[in-house]
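After the sequence you'll find the predicted model.
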Amino acid sequence: MSAQDTPLPTEPVDFAVDLTGHEMTRRAHVMEALGAGWDPVEALRGEEEAYDMLYSGLDPEQQRLYDDLVAAGVLPRRGDGRASA
């Protein structure tokens, strides 16, 4: 009997893969790639500065759209409520 002749199961088949070991290896590789000098607090500070720059100097229409997105909960409010803060 070939694989083509084998009937397909009619009931759900229990299938599980444990990726725990792979995940630990992946995390170790990420930390190695970041290096010993990686400072997560400084990285976060840099991201915040980049967002502040991204939302600064908006013209009135861009500011209106930004305010609408903040009111809808899509973007967090930054600074004093103006995008250029």
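Looks like it came in fine.

CA atoms for contacts and neighbours, from now on please.
OK.

gap between G46 and D52?
Using C-alpha to C-alpha, to the nearest Å, one gets 10 Å for the distance from G46 to D52.

Now do the helices in the protein.
Assigned by DSSP state H, the helices in the chain fall at 20-34, 40-54, 60-71.

can you tell which of those is closest to D14?
When the helices of the chain are compared for distance to D14 using C-alpha to C-alpha, the nearest one is helix 20-34, at 18.6 Å.

quick one on the thing from earlier: for G46 and D52, work out which one has more neighbours and name it.
In this comparison of G46 against D52, neighbours counted by other C-alpha atoms under 10 Å, the higher total goes to D52 at 16 against 12.

Quick check, that one in contact with R78.
Yes - between D52 and R78 there is a contact at 7.5 Å, judged by C-alpha atoms under 8 Å.

Put this next to the previous one:
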Amino acid sequence: MNQENKDDLTPFTIDLTLEEARRRAEVLAALGPDWDPVEALRGEDEAYALLYSGLDAEQQRIYDRLVAAGVLPGDEPGRAATH
């Protein structure tokens, strides 16, 4: 594109701040007044522990390798896979 064509362009910007605030308000409204984020996280931790409980030796070995490789998160707080 040459300089002449660039001069004919009109900048186009959109500020999504108001839309993001509206979206967040709608999410919180949908969750309702009884939503407890601490309890929700506690429930997720319990579900995660249950998911990987009762593994046999081979499954545990594979699980440990996947955690070490960063494919699965470990059991530390705020866990997330690194890959």
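Perfect, thanks for sending it. Owing to the predicted nature of the structure, the values given are computational and were not obtained by experimental measurement.

Could I get the TM-score for this pair?
Structural agreement between the overlaid chains, expressed as a TM-score with TM-score structural alignment, normalised by the length of structure 2, amounts to 0.72; 70 aligned residues with a C-alpha RMSD of 2.0 Å.

Show me what V74 of structure 1 lines up with in structure 2.
Using TM-score structural alignment as the criterion, the counterpart of V74 of structure 1 in structure 2 is V71.

Let me know which of the helices of structure 1 is tucked in deepest.
Ranked by mean neighbour count, the helices of structure 1 are led by helix 60-71 with a mean of 14 (mean count of other C-alpha atoms under 10 Å).

Please report how far the alignment partner in structure 1 of L51 of structure 2 lies from Y66 of structure 1.
Taking TM-score structural alignment as the criterion, the aligned counterpart of L51 of structure 2 in structure 1 is L54. According to C-alpha to C-alpha, L54 of structure 1 and Y66 of structure 1 sit 11 Å apart.

Contact partners for A49 of structure 2?
If you count contacts by C-alpha atoms under 8 Å, 6 or more residues apart in numbering, A49 of structure 2 has none.

hmm, back to that, got the helices of structure 1 as a markdown table, with distance to E11 of structure 1 columns?
Below are the helices of structure 1 laid out as a markdown table (distance: least, C-alpha to C-alpha, whole Å):
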| stretch | distance to E11 of structure 1 |
| --- | --- |
| helix 20-34 | 28 |
| helix 40-54 | 48 |
| helix 60-71 | 47 |
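
Identify the residue of structure 2 aligned to L44 of structure 1.
Using TM-score structural alignment, the partner of L44 of structure 1 in structure 2 is L41.

Then A16 of structure 1?
When structure 2 is aligned by TM-score structural alignment, the residue opposite A16 of structure 1 is T13.

ok, that match - how many residues close by?
Burial of T13 of structure 2 is recorded as 6 neighbouring residues (other C-alpha under 10 Å).

what do you get for the one 3 residues further on?
When neighbours are counted by other C-alpha under 10 Å, L16 of structure 2 registers 9.
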